[in-house]
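J.: This is a predicted model, with the sequence first.
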Amino acid sequence: MRITAVQRNENENRIRAAMDRLLRGEIPPGGKCDVKTLAREAGVDRTAFYGNRPYTHLRAEFERRLQDLQQAGEIPDPREAQIARLKTENAKLKERLTESEQTIAELTDFRAQALARLAAQHEEILRLRESVAGTSRVSPLPPRSTVIGTRS
């Protein structure tokens, strides 16, 4: 079915109005900032945007404007913006997790080294006590409770 020039002009105006709404972030429930939603909002068949159909230039304009907004850091679709934000947050959390795991590994290694040093020092103290015990001229004092004449 052929459309008249007036109908085509009206369709283009509806498409441009829908395009502006979508690119401002006015996404209808269940829709996205894409050609399918653009066609539905404008009330035109989606196939009219592809091949050598009458509105391919409007699809190209829509995609170019959407890409320009995305390159400028603006994402008109709130869901797409949320997805981008969550992906960034996920990447940061993965980085923090990797850093935490590395820190835990370093601290575990440090703990093992510290325990080994303490054990070696304890062994050295015991060895020194044994070596001093046999050669010392100092006699040990009796326990305090058996010492006569001590003041409390």
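T.: Structure received. Residues are numbered from 1 along each chain as shown.

J.: switch to C-alpha atoms for all contacts and neighbour counts from now on
T.: Fine.

J.: Compute the distance between the residue nearest to Arg53 when sequence neighbours are not counted and Val35, please.
T.: Nearest residue to Arg53 in three dimensions, chain neighbours excluded: Thr47, at 7.6 Å (CA to CA, 6 or more residues apart in numbering). Thr47 sits 10 Å away from Val35, going by CA to CA, to the nearest Å.

J.: what do you get for Asn13?
T.: Per CA to CA, Asn13 is found 16 Å from Val35.

J.: Check it against this one:
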Amino acid sequence: MRISQAQRTENENRIRAAMDRLLRGEIPPGGKCDIKTLAHEAGVDRTAFDGTRPYAHLRTEFERRLQALQQLGKIPEPREAQIIRLKDENAKLRERLATSEQTIDELTDFRTQTLARLAAQHEGIVHLRESAAGTGRVSSLAAPRTTVIGSCS
């Protein structure tokens, strides 16, 4: 069934309005920023955007504008933006986890070395105490004799 020029113009206006909404990020629930959602939002058949169909030039325009936004770092689709944000957050968390694991390993090694040193010091103290206690006889030295000079008897 052929459509009139007025109907075609009306359809193109609806498609352009839907295109603008989608590219601003106004994505309907369950939709994406793609041709299928564009066709649904504009109320036209999706196949009208294929090949040599009447709205193929609008598909090209939509894809060009979408790609331009993506190159600028602006992603109109909240779902895609959320996926990118979550991937970045996941990478940061993996880095933090690796750093934490390294710190835990270093602290575990430090603890092991410290306990070994404390055990060695304790053994040294016990040995010194035993050797001091083992010498039951302590000899005291006699005091030196003092002689008085200058007295004759």
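T.: All right, it came through fine. These numbers come from a predicted model, not from an experiment.

J.: Neighbour count for Thr47 and Val35 of structure 1, which is higher?
T.: Using other CA atoms under 10 Å as the criterion, Thr47 of structure 1 and Val35 rank with Val35 on top: 19 against 15.

J.: Now for the residue nearest to that one when sequence neighbours are not counted, how many residues are close by?
T.: Spatial nearest neighbour of Val35 of structure 1, excluding adjacent residues (CA to CA, 6+ apart): Arg59 at 6.9 Å. Arg59 of structure 1 has 20 neighbours, counted by other CA under 10 Å.

J.: repeat for Phe49 of structure 1
T.: By the criterion of other CA under 10 Å, Phe49 of structure 1 has 20 neighbours.

J.: any idea how far it is from Arg8 of structure 1?
T.: Per CA to CA, Phe49 of structure 1 is found 13 Å from Arg8 of structure 1.

J.: Ala39 of structure 1 too?
T.: For Ala39 of structure 1, the distance to Arg8 of structure 1 equals 14 Å [CA to CA].

J.: Mind telling me what element the residue nearest the centre of structure 1 is part of?
T.: Compute the mean C-alpha point of structure 1, and by CA atoms, centre = their mean the closest residue is Asn90, 1.9 Å away. Secondary-structure assignment from DSSP states H and E places Asn90 of structure 1 in helix 78-135.

J.: average gap between that helix and structure 2?
T.: Helix 78-135 of structure 1 differs from its equivalent in structure 2 by a mean of 1.8 Å after superposition (mean CA distance after the TM-score superposition for structure 1).

J.: about what we covered before: ok, the residue nearest to Val35 of structure 1 - contacts?
T.: Neighbouring residues of Arg59 of structure 1 by CA atoms under 8 Å, 6 or more residues apart in numbering: 35, 49-50.
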